[in-house]
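Visitor: Build the 3D model from these lines:
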Amino acid sequence: MAEKEESGEAGEDKTELQIIKELVDELYTFRDCYFETHGVEEAVRKDGDVKQKMEQTLKKLEEKEDGLKHKAEFLLQKGRCLNVAADFSADAEECLSQAVKLDPRLVEAWNILGDQYWKKGDLIASKNCFTGALQREKNKVSLRNLSMLLRQLPAASDDEHGKHVLESVDLARDAVQLDLSDGTSWCILGNAYLSMFFLCGQNPQFSQQALSAYAKSAADRIASSTPDLHFNRANLFHYEELFGCALEGYSRAAALDPNWKEPPEKEKQLLEHLDKVTELTRNKGKVKTRRLRTMLSSLNTSALGPCSSPQFSSPSGRVGSLEPRPLSSLAQGHNAGVAAMGKVVFSLASQGHVAFTFGMVDSEETCMAVMVYNTANSWGVLIGDSVVIPEPNVKRHLIEHKDKSYDFKSIRVDSPLLLFVNGKKQNVQSQIPTSISYQGH
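Guide: Coordinates of the predicted model:
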């Protein structure tokens, strides 16, 4: 008889725990799906509303605490409730530490405790929590958290950092495989591929894999309202010269988190850069007609330098001399077997250091912008320099954003080492691999 009574009490206790868990689930739904019940114009209130909802939930939990036998699971839910906020909570750390001492099998408690250590800045303790959780059960939260953490751990060498990034990609892939519908895991895989892209010589395959992962994340109802996703994807769009998509992403990130200063600043910088590039290209760098003609009078095939040799090896691997072609005759995309040649009429060091941009005018007085990536800070070209671009890659940009519109062509050059300036190849010190930061993890 006593056994039955005890079993009945445990059942009631379980029901109470279920109610407590549902209260905390409701809090997380409120946070994660905030924009399903509020307009984006209310984004500035989100953090305050979530905090208020957390305090209300906490009060309800504490009312149910007395008499509960499943103390560890209660502490897990209380710690989870406190963890909903972005900042470190000493109370959450205390609850979760007690929960894992009482029941070390609570994988979720280990994961949230790892989150708290991370917020506190103790990355090693955080890593130990996620690793410990994985030893108990393979789960997507520990996998993706470890993926994020590995990319933030200090590394003693480039090799060690490289190993961290490679491992982080594998962990993020494993997390996605456990739940293909989880947009947060897809976002973290996108960030891992983004790191891989810049680590492995900017292999376009990794850029495309990052964009594909971000697209799957953006299709998820919860992940799509995360400002980090839109900001990180916009940074990659910017690098890939998908300027309209980049502007839209910065704008969306800014709308979702009005207190975050970086997205609107990036949007403003990119718009200002596009304004300058289009204006300076249109008026040929404001160089006076007489001076421009004097500059162009000295432009001749001697500027081709090594490109005129039958033994010249193009970036594409083609061997043979290149034929100089006017800018107006270049097709969009890769122009095999030809060279663009002109005089520099303006230069702009890009804010945000994405590309060094200059304008060149050819013998027909056509002006086009040239965007050079992976340049050292000390590298540049001067007005009046002769520049030759082997097998130029031409892009046309048609951009509509808010009240702005742009329509211009440019040539993308992935390294200054691919250019010839005044007949000379650029030295290796002119190139430094670009990296772009991403927000969050």
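Visitor: From here on, just use CA atoms for contacts and neighbour counts.
Guide: Noted.
Visitor: In three-state terms, label residue 345 for me.
Guide: strand (DSSP: H, G, I helix; E, B strand; the rest coil).
Visitor: Tell me the spacing between it and residue 390.
Guide: As judged by C-alpha to C-alpha, to the nearest Å, residue 345 and residue 390 stand 19 Å apart.
Visitor: now swap in residue 194 and tell me
Guide: Counting by C-alpha to C-alpha, the gap from residue 194 to residue 390 is 28 Å.
Visitor: Could you do residue 7 as well?
Guide: 80 Å.
Visitor: Look at the two and report which has more neighbours.
Guide: With neighbours defined as other C-alpha atoms under 10 Å, residue 7 and residue 390 compare such that residue 390 has more, 27 against 12.
Visitor: Surely the more buried one is in contact with residue 339?
Guide: Yes: Residue 390 lies in contact with residue 339 (C-alpha atoms under 8 Å); the separation is 4.5 Å.
Visitor: hang on, residue 76 in a helix?
Guide: Yes: looking at residue 76 with three-state DSSP, it is inside a helix.
Visitor: That one touches residue 111, doesn't it?
Guide: No: using C-alpha under 8 Å, residue 76 is not in contact with residue 111, being 10.4 Å away.
Visitor: Another for comparison:
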Amino acid sequence: MFQKILIANRGEIALRVLRACKELGIQTVVVHSTADADAMHVRLADESVCIGPPPSRDSYLNIHQIVAACEITGADAVHPGYGFLSENAKFADILAAHNITFIGPSGDHIRIMGDKIEAKRTAKRLGIPVVPGSDGAVTDQKEARRIAAEIGYPVIIKASAGGGGRGMKVALTEADLEIALQTASTEAGAAFGDDAVYIEKYLEKPRHIEVQVFGDGFGRGVHFGERDCSLQRRHQKVWEEAPSPALNAEERARIGGICAKAIADLSYSGAGTIEFLYENGEFYFIEMNTRLQVEHPVTEAITGIDLVHEQIRVASGGGLSVKQEDIKFNGHAIECRINAEDPRTFTPSPGTITHFHTPGGLGIRVDSGVYSGYKIPPYYDSLIGKLIVHGRNRVECMMRLRRALDEFVVDGIKTTLPLFRDLVGNADIANGDYDIHWLEKYLAKED
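Guide: Below is the predicted model of the structure:
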């Protein structure tokens, strides 16, 4: 087991990893920008190192400074959390060159899954169902028209190196295709430094289903069930739940088994999430995230397994602590992402939190690094906390969520709490009857 882990992140995820390390008796080091000097994870860590000014490129994305912090403090491993350098293959390679363990997959696996075209090819080879579309990058209009005609309209053009909805355009007809291709390619080049795009069949009312997987790096893989992340705004997840209200036990076992086998065949190490669009009983691979997800707590709630403990164990060479038959699913869990944003316009709302009170009681968990008097800096993601609620079934979970949202108080800034209070009383949400477009349509009607 590791002696000392450096946590290369900030906010609630840095605190989440820190708590896991403390439970395992591992010393902790956190890095921080000057803007985060008063952050909760900095206060609670055994050691802290300031690595630069507020801009991420000068601090949380500064590989040189983070490696230097490891060497100064004697950290023998780095947990990257999510975002920032968590899916940076170069970072993983540099740590390995310095004999520091990256708590995550190999640089090669990060590279494969970070390239959306190569990821799709790999998924297909591993027996994972994929969305019909181009086998690689599409370079001209003639080829694009041929592929679109073959798979049928509507189609979606996506950035090969993309994510977060950037470099994505829908073409409903052939007349839309030329401008969609050009726009997506231009956006991709500007956002990712790579203008390569590919084409897929556009599914009109799918759900977003993701499967949590783990590999030991030596040919063993397991899955921890699925999460439903269909409630999204601009391709950003807002509300996640497990298990999905849309799947039955047979579908759950089928897609979970496919994903676990794929991870084993890939000799993948650590946590990963294989993401799908799901429509009319069929799953279609869209991407794989080679890191811990924001929404991992709902999986922990229904399995009782600490996924960060599992990450650390695997990275230290201890292998998986469970076999597939040991993983049982109990009840239902929902996570709401609480952001420092206007609940209608979603404009960021940095500032000082004057009062912060979290709900409690059976089945309630709040992951947050903020506190009363904390000043939210304007430089980073607006996520300030996650409310996770667990119940014996979805009905009980929804009832408990309603009560927890009523208890949650954040004063001094605007947050998305009012949005969730609206959603929990909506009939479609109560019935689990929604797709990836539902929330944006709902918000448009409200306006």
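Visitor: what TM-score do we get after superposing?
Guide: Once superposed, chain against chain, the TM-score is 0.28 (TM-score structural alignment, normalised by the length of structure 1); 208 aligned residues with a C-alpha RMSD of 7.1 Å.
Visitor: Packing partners of the helix or strand hosting residue 93 of structure 2?
Guide: Element membership of residue 93 of structure 2 [criterion: DSSP states H and E] is helix 89-97. If contacts are counted by 3 or more C-alpha pairs under 8 Å, 6 or more residues apart in numbering; DSSP states H and E, helix 89-97 of structure 2 sits against strand 101-102, helix 107-114.
Visitor: Now whatever helix or strand comes next after the longest one: buried residues?
Guide: This means helix 107-114 of structure 2. Downstream of helix 107-114 of structure 2, the next assigned helix or strand under DSSP H and E is helix 116-125. Judged by neighbour count (16 or more other C-alpha atoms under 10 Å), helix 116-125 of structure 2 contains these buried residues: 116-123.
Visitor: Return the member of those residues nearest to residue 178 of structure 2.
Guide: residue 117 (20.4 Å; C-alpha to C-alpha).
Visitor: where does the nearest residue to residue 197 of structure 2 once chain neighbours are set aside sit relative to residue 168 of structure 2, distance-wise?
Guide: Distances taken as C-alpha to C-alpha, 6 or more residues apart in numbering put residue 159 closest to residue 197 of structure 2, at 4.4 Å, once the chain neighbours are dropped. Counting by C-alpha to C-alpha, the gap from residue 159 of structure 2 to residue 168 of structure 2 is 6 Å.
Visitor: So for those two, which residue has more residues nearby?
Guide: residue 159 (30 against 24).
Visitor: what's around residue 428 of structure 2, how many residues?
Guide: Residue 428 of structure 2 has 12 nearby residues by other C-alpha under 10 Å.
Visitor: still on that earlier bit, which residues are in contact with both of residue 159 and residue 168 of structure 2?
Guide: Taking C-alpha atoms under 8 Å, 6 or more residues apart in numbering as the criterion, residue 159 of structure 2 and residue 168 both touch residue 184.
Visitor: Quick check: what element follows the helix or strand containing residue 288 of structure 2 along the chain?
Guide: For residue 288 of structure 2, the host element (DSSP H and E) is strand 282-289. Counting by DSSP H and E, the next helix or strand C-terminal to strand 282-289 of structure 2 is helix 296-303.
Visitor: tilt between the following helix or strand past that next one and helix 296-303?
Guide: Following helix 296-303 of structure 2 in sequence order, the next helix or strand is helix 307-315 (DSSP H and E). Interaxial angle of helix 307-315 of structure 2 relative to helix 296-303 (axes from the mean of the first three to the mean of the last three C-alpha atoms, to 10 degrees): 90 degrees.
Visitor: Buried residues in the following helix or strand past helix 307-315 of structure 2, which are they?
Guide: Downstream of helix 307-315 of structure 2, the next assigned helix or strand under DSSP H and E is strand 332-339. Across strand 332-339 of structure 2, burial judged by 16+ other C-alpha under 10 Å covers 332-339.
Visitor: In JSON lines, list these along with distance to residue 264 of structure 2.
Guide: What follows is these, written out as JSON lines (distance: C-alpha to C-alpha, whole Å):
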{"residue": "332", "distance to residue 264 of structure 2": "27"}
{"residue": "333", "distance to residue 264 of structure 2": "27"}
{"residue": "334", "distance to residue 264 of structure 2": "29"}
{"residue": "335", "distance to residue 264 of structure 2": "29"}
{"residue": "336", "distance to residue 264 of structure 2": "32"}
{"residue": "337", "distance to residue 264 of structure 2": "32"}
{"residue": "338", "distance to residue 264 of structure 2": "35"}
{"residue": "339", "distance to residue 264 of structure 2": "36"}
